[in-house]
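In: Here you go, sequence then predicted model.
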Amino acid sequence: MNKKEKLIHLHHCRGAGWKTIQVIMSKDPSLSSLFTTNYVEWAKMLPIPSNKLNLFLKDLHSLHSIEKLKKYEDSQIHCLTIFDDEYPFLLKQIFDPPWVLYFKGDKKLLTRKNTLGVVGTRKPTSYGLEALKTILLPLVKKKFVIISGVAAGIDAESHKITLREGGDTIGVLGGGLKQIYPKSNFTLAEEIMNKGLLISETPPEVKAEPWMFPLRNRIISGLSQGVFVVEAKERSGSLITAQAALEYGREVFALPGNVTSPESLGTNQLIYDGAKLVFSSRQIEEEF
């Protein structure tokens, strides 16, 4: 196995989260001793409980990852690791870039400039949907790449507006590419794979779990030069995406809303905290 294949193999092992892989990579950047390290050395090195360590070692020595990769290729699913030259430059700059990305579709979208993340509530108001369309259409026509999370609501609508206009969109999943979630967006996810790009940090056969979505949000922020929050409640996953964008030094844009609408509490607060108020595509274009 070469270094890239070893990293993908490691990425499939249970118990090997981002930090675990970071510890292994810092001790052994070439992963040359991955299969020769003994139990005692692993126990010393890894900050995980023994039951997780046992699962990790079981997978490490029994998984057939090369066979898995062949199966993925048969389904047109490809892998990009942090070792690859084509790994997206912007994403590499974040504090915790994904070690491996699994993708299906047009990889060239990862190298494009003018990438805008769009996030918002799963239950948008008619005002939010109308504003989204008004602001997004001119940007799509000007070849902005629209990045979102394939979730219900604002995410799905952002992808649909872009696809209808023949524009470019990247969908970032929480779970694996073979476990599309939510099921109601299965057709949309297929269209994104065929006409744009669908990516995930999670191995393709792994189902989405709640803790994966904040991780997905950091990828949306990491790939984007700016993030546009359309509607968000006071405590919302969209605000996690905005927070990550700020931490990565990206622009944050927010749609102002009715002060009595719960869907606008989060975005109005973002504007108060210094996000750029957006009422037309021009405010976004100016920053880019």
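Out: Yep, it's here. Numbering: from 1, shown residues only.

In: alpha carbons only for contacts and neighbour counts from here, please
Out: Will do.

In: Could you tell me which residues make contact with Thr267?
Out: When contacts are counted by CA atoms under 8 Å, 6 or more residues apart in numbering, Thr267 touches Val229, Val230, Glu231, Ala232, Lys233, Ala254, Leu255, Pro256, Gly257.

In: Highest neighbour count among those residues?
Out: Glu231 (34 neighbours; other CA atoms under 10 Å).

In: hang on, the earlier thing: ok, of the contacts of Thr267, which one's closest to Lys160?
Out: Ranked by distance to Lys160 (CA to CA), these are led by Val230 at 15.2 Å.

In: Does that closest one touch Leu255 like I think?
Out: Yes: here Val230 lies in contact with Leu255, judged by CA atoms under 8 Å, at a distance of 5.1 Å.

In: so Ile154 makes contact with Val229?
Out: No: assessed by CA under 8 Å, Ile154 is found out of contact with Val229, at 9.2 Å.

In: Identify the contacts common to those two.
Out: Joint contacts of Ile154 and Val229 (CA under 8 Å, 6+ apart) are Val118, Val119, Gly120.

In: For Gly175, state which of those is nearest.
Out: Using CA to CA, these come closest to Gly175 at Val119, 17.5 Å.

In: and the closest residue in space to the closest one that isn't next to it in sequence, what does it touch?
Out: Once flanking residues are discounted, Val119 sits nearest to Val229: 5.1 Å by CA to CA, 6 or more residues apart in numbering. Counting by CA under 8 Å, 6+ apart, Val229 touches Val118, Val119, Gly120, Ser238, Leu239, Ala242, Val252, Phe253, Ala254, Leu255, Thr267.

In: and here's the other structure:
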Amino acid sequence: MNFKQKLVHLTLCRGASWDIIYTILKKDPQLSSLYDLHFHSFLSPFKTAASILEDLNSQRIRENILQYEQNHIGIVTIFDHEYPLLLKETYKPPWVLYAKGDLSLLSAKKRLAVVGSRQATAFGIKSIELLFPELIKHQAVIVSGLAAGIDAEAHKTAIRYGGRTIGIIAGGFGHIYPEQNEHLAKGMMLRQLVLSEYPPHARPQKWHFPMRNRIIAGISHGTLIIEAKKRSGSLITADYALHEGREVFAVPGHILSPYSVGTNELIQQGAKLVITAKDILEELKI
């Protein structure tokens, strides 16, 4: 196996945390001894050594990796030139991204994350309709999470206006969640781009979603929140963007609407209030 396949194999091992992989790469940057006996002794201090070793010896995992490539599933590691520089600069970026679609979107000059409530209201949808034509005209690539509500509307509207869009999913390509967005996701896998840090067979777990949000924010130059309740997952994405020093934008809403509490509070905390697309474009310099 080449270095890339070895790294993918290592990330698929149970118990191989980000920190353990980092330690292994410091010891053996080319993973040349990954399958050697003396490497086993190097692993021994780790509590999860037994499960890592078991999976390193798994022929099934090796065959799966080869099948991914045969099924046109792109694999982009942090060491590949296609890996987005913005994401590489974040805290503990994914070692591996699985991709289906147009990888050139990873090098787009300006990517804007657009996220919001899963229960999109007419106001939220109209806000997207108002802002997107100008954003698409200026070639902003729309990044979102292929979730119900605002996320799905963002992807669909970008496509409808002839723009480009990237979907970041929790779980693997074989288990799109929610199911109602499977058709949208499959279309994006053909003509746009869908990414996941989880292998195709992985079912989405609850903890995958906040981890997915860190990639949405990390891959983007700025993040726009359109409708968010007080404890919305969209606010997690905004927090990640803030921590990485990225621009955060929010569409203000009616003070009596529960779907505007999160966005209005973001504005109080310093997010840029968005009324027109120009408010975003002038910050992203596009």
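Out: Right, received. Where do you want to start? In this text the structure is predicted, and so the values were computed from the model without any measurement.

In: Quantitatively, what TM-score do the chains reach?
Out: Remark: TM-score between the superposed chains equals 0.94 [TM-score structural alignment, normalised by the length of the second structure]; 283 aligned residues with a CA RMSD of 1.5 Å.

In: any idea how far Lys52 of the first structure is from the residue nearest to Val119 of the first structure?
Out: As judged by CA to CA, to the nearest Å, Val229 of the first structure and Lys52 of the first structure stand 37 Å apart.

In: for the second structure, what's the longest helix?
Out: helix 122-137 (DSSP state H).

In: what does that helix correspond to over in the first structure?
Out: Taking TM-score structural alignment as the measure, the first structure aligns residues 126-141 with helix 122-137 of the second structure.

In: Can you point out the buried residues in the longest helix of the second structure?
Out: Buried residues in helix 122-137 of the second structure, defined by neighbour count with 16 or more other CA atoms under 10 Å: Gly124, Ile125, Ser127, Ile128, Glu129, Leu131, Phe132, Pro133, Glu134, Leu135, Ile136.

In: Quick one: map Ala217 of the second structure onto the first structure.
Out: Using TM-score structural alignment, the partner of Ala217 of the second structure in the first structure is Ser221.

In: In a helix, its match, correct?
Out: Yes: Ser221 of the first structure: assigned to a helix according to DSSP: H, G, I helix; E, B strand; the rest coil.

In: quick one, what contacts the closest residue to it other than its chain neighbours?
Out: Spatially, and ignoring its direct neighbours in sequence, Ser221 of the first structure is nearest to Ala245 (5.0 Å; CA to CA, 6+ apart). Shown in contact with Ala245 of the first structure (CA under 8 Å, 6+ apart): Arg218, Ser221, Gly222, Gly226, Val227, Glu251, Val252.

In: Go through the residues you listed and name the one nearest Pro88 of the first structure.
Out: Using CA to CA, the contacts of Ala245 of the first structure come closest to Pro88 of the first structure at Gly222, 9.3 Å.

In: The closest one and Ser32 of the first structure: what is the separation?
Out: With CA to CA as the criterion, Gly222 of the first structure and Ser32 of the first structure are 30 Å apart.

In: Please identify which of the two sits among more neighbours.
Out: Gly222 (30 against 13).

In: Thought Val248 was touching Val274 of the second structure, still the case?
Out: No: Val274 of the second structure is beyond contact range of Val248, at 10.0 Å (criterion: CA under 8 Å).

In: These two - which one has more neighbours?
Out: Taking neighbours as other CA under 10 Å, Val274 of the second structure and Val248 compare with Val248 leading, 27 against 19.

In: about what we covered before: would you mind confirming that the match of Ala217 of the second structure makes contact with Ser238?
Out: No: counting by CA under 8 Å, Ser221 of the first structure sits too far from Ser238 to count as a contact (10.4 Å).

In: Comparing these two, which residue is more hemmed in?
Out: Ser221 (35 against 26).

In: what sits against that one?
Out: With CA under 8 Å, 6+ apart, Ser221 of the first structure has these contacts: Gly117, Val227, Thr241, Ala242, Ala244, Ala245, Tyr248, Arg250.

In: hmm, try it at 10 Å
Out: Counting by CA atoms under 10 Å, 6 or more residues apart in numbering, Ser221 of the first structure makes contact with 90-91, 94, 115-119, 147-148, 227-228, 240-252.

In: what residue of the first structure takes the place of His201 of the second structure?
Out: Per TM-score structural alignment, His201 of the second structure is aligned with Glu205.

In: before we move on, what about Gln180 of the second structure?
Out: Using TM-score structural alignment, Gln180 of the second structure pairs with Ser184 in the first structure.

In: picking up where we left off before, separation between the match of His201 of the second structure and Lys52 of the first structure?
Out: From Glu205 of the first structure to Lys52 of the first structure the distance is 20 Å (CA to CA).

In: go on, Val230 of the first structure?
Out: Taken as CA to CA, the span from Val230 of the first structure to Lys52 of the first structure is 40 Å.

In: go on, Leu246 of the first structure?
Out: 34 Å.

In: swap in Lys160 of the first structure?
Out: 41 Å.

In: Compare these two (neighbour count), which wins?
Out: Between Lys160 of the first structure and Lys52, counted using other CA under 10 Å, the more crowded position is Lys160 (19 against 14).

In: Skip the chain neighbours and tell me the closest residue to Leu198 of the first structure.
Out: Gly171 (4.7 Å).
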